[in-house]
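> only geometry, no sequence info:
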């Protein structure tokens, strides 16, 4: 039986990748076509990118020449999208605790790569492992190492920490800039992606540690991680798949009779298996279809200039009045008024 991969990555990762590729001269339409990611998915607040699209994005980025776009992403700006992670990692009693929390909370960011921390005397080595990068994932490692170095340097006392970065693959043309960002020469053509630094102050007390805020920040981050993993059930993935189909629908394939076979085709399973797995999570295709249409109708009303009739048609309703009745039942107000209040 086919088992759907329910792992996801925050859509901020895809957005940063798209921005980096565009900075390197690759048009956004190329990104959308090669990855299957839509413009709407990139801007959805709190959105996640599913396993299939993440694989396609990595494969697309890997086939392109190494450019500087990823290096130019400011880690401070990147971390601003993940305040739960930042609030914990920049307020721990010591650097060791901060690093462990960063590794534990990375699920809030994505679930397709891994970082392993090892200690060897006064040295710490962090290895980056990428599941979908046959060429080693040097650029992904670079982005992750930049975040990690930012956290570690927050716990410096005087002299900035120097990091010895090693990457698989050939050196890019901007290799000197990489070395400058870590404060020591980076090495290429290595067997592993690693970041090594002196850990003599690993357990030194952090003088800016806020004992009152720290437990609340950690509890909130752990709750968000638990919520995310609970939501990554099969039914959540089916609902998102329906929304994706609706976003590309011309209205003719948005009714239940057309959505179901298209959904099964995208998930590579038959309708019986789909219904059976949804039943095990106490829901149904019809319930998820209605929920998906509720979400997509609100997005279209907020973010587009389509008329109410056009939105109803796009979502597979037989008439504007049918869509209005559906929307009023869901949200206790007509779609036109929702649009007015949302704006």
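Sure, I can see it. These figures come from a predicted structure and were not determined experimentally.
> CA only for contacts and neighbour counts going forward, please
Noted.
> quick one, strands of the protein?
Assigned by DSSP state E, the chain shows strands spanning 8-10, 48-50, 113-120, 123-130, 163-166, 193-198.
> what packs against the fifth one?
Counting by 3 or more CA pairs under 8 Å, 6 or more residues apart in numbering; DSSP states H and E, the packing neighbours recorded for strand 163-166 are helix 175-182, strand 193-198.
> mind checking the strands of the chain for the one nearest to residue 100?
Residue 100 sits nearest to strand 113-120 of all these, at 8.3 Å, using CA to CA.
> one more structure, for comparison:
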């Protein structure tokens, strides 16, 4: 993921989690927000934003005020998907760890684009790697380390909630040097930690990815995924290359049924360049193509004058059956059933 510009606003939907973590550490975070001029309107929380430097100031102030506990650890350990319960349901009902880690694809979009965690597999090892391209002029400092600590505290918390023996064979590897409070790690993480490593990653045996989890609940898992897909499909268009690709699809819907080569040609890019740059923005071409198709399908199904054959053709499907299969996978209901439930309203979960 490309590093955001320092003054670009970041989503701050996690604001309640910061409030909760501060309370656990024995102080009220409101004076910090007031002092830094941060708006705390929970009514429009999904629209709340904060700049990276300002978030760093909040973190630094919280660490200073938390005398008895290390605030980043508490922030991660108390994190909950309060305003995105479908993500919590998806993780809790995952049949395997491999399925559960797919949540990070959505976290980048719905929570914070800087939370770019990717699954890597090499030999007998699997790693959840935090992808962070640092500005060479600003090497990762103490504040950056605080955010890494809080992220992995949250990852380990959720990992342990679905695989109780996670610490038995996992290792946490961190890029920064061992801090003065390193002894606190043992109490908080309860697994081996290695500092001054080439990457920030939680490492564990690869075979753990496909072992059945006790909380696996396929029907609820599928419903949660459908609701997240619906939420993503209705999100406003994003910036950068993702927006450019969506604009191309809007201008030439026929490209929805064609591959990345034709879209790359339309943007005057090599297909590999388009694929790489989309990856840097946290997106895959197939996922973007599917999301645009789903969003346009929701719109078209609200128009009673459009029959399913016409909609299928408009979305670039080879035939109605292909459209029906894809839409059923997205929405959990066929296009016909979806219309009968209320003219395009999402099915009840």
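Received, thanks. What you see is a predicted model; the values in this text were computed from it and never measured.
> rewinding a little: a markdown table for the helices and strands packed on strand 163-166 of structure 1, including mean neighbour count and distance to residue 43 of structure 1?
Below are those laid out as a markdown table (neighbours: other CA atoms under 10 Å; distance: least, CA to CA, whole Å):
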| stretch | mean neighbour count | distance to residue 43 of structure 1 |
| --- | --- | --- |
| helix 175-182 | 16 | 29 |
| strand 193-198 | 22 | 31 |
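> show the contacting residues for residue 296 of structure 1.
Contacts of residue 296 of structure 1 were listed using CA atoms under 8 Å, 6 or more residues apart in numbering, and they are 243, 246, 247.
> that one corresponds to which position in structure 2?
Matched across to structure 2, residue 296 of structure 1 finds no residue, judged by TM-score structural alignment.
> still on that earlier bit, using TSV, lay out the strands of structure 1 together with distance to residue 27 of structure 1.
Formatted as TSV, the strands of structure 1 follow (distance: least, CA to CA, whole Å):
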stretch	distance to residue 27 of structure 1
strand 8-10	22
strand 48-50	20
strand 113-120	26
strand 123-130	25
strand 163-166	31
strand 193-198	29
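> out of those strands, the one nearest residue 230 of structure 1 is which?
Closest approach to residue 230 of structure 1 among those (CA to CA): strand 8-10, 12.4 Å.
> hmm, who's touching that closest one?
When contacts are defined by CA under 8 Å, 6+ apart, strand 8-10 of structure 1 is touched by residues 46, 47, 48, 49, 50, 51, 54, 108, 109, 110, 111, 112.
> average gap between it and structure 2?
Aligned to structure 2 and superposed, strand 8-10 of structure 1 gives a mean residue distance of 2.9 Å (mean CA distance after the TM-score superposition for structure 1).
> equivalent range in structure 2 for that strand?
Using TM-score structural alignment, the residues of structure 2 aligned to strand 8-10 of structure 1 are 10-12.
> mind listing what's buried along the matching stretch?
Neighbour counts using 16 or more other CA atoms under 10 Å place 10, 11, 12 of stretch 10-12 of structure 2 among the buried residues.
> can you give me the helices for the stretch 151-300 of structure 1?
175-182, 214-231, 234-247, 256-267, 271-280, 285-303 (DSSP state H, counting those that start in this stretch).
> between the shortest one and strand 193-198, how many degrees?
Following axes from the mean of the first three to the mean of the last three CA atoms, to 10 degrees, one obtains 40 degrees for the angle between helix 175-182 of structure 1 and strand 193-198.
> for helix 175-182 of structure 1, packing partners?
Using 3+ CA pairs under 8 Å, 6+ apart: helix 175-182 of structure 1 touches strand 163-166.
> show me what the strand it packs on is in contact with.
149, 179, 182-188, 190, 192-198.
> what's the neighbour count on residue 54 of structure 1?
Using other CA atoms under 10 Å, residue 54 of structure 1 has 23 neighbouring residues.
> got a list of what it touches?
8, 9, 14, 35.
> what does residue 149 of structure 2 give?
Applying CA under 8 Å, 6+ apart, the residues contacting residue 149 of structure 2 are 72, 73, 76.
> go again using 10 Å as the cut-off
By CA atoms under 10 Å, 6 or more residues apart in numbering, the contact set of residue 149 of structure 2 is 70, 71, 72, 73, 74, 75, 76, 143, 155, 174, 185, 200.
> could I get the contacts of residue 296 of structure 1 as a markdown table with distance to residue 160 of structure 1?
What follows is those, written out as a markdown table (distance: CA to CA, whole Å):
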| residue | distance to residue 160 of structure 1 |
| --- | --- |
| 243 | 47 |
| 246 | 51 |
| 247 | 48 |
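> out of those, which one sits closest to residue 324 of structure 1?
residue 246 (17.6 Å).
> many thanks, have a good one.
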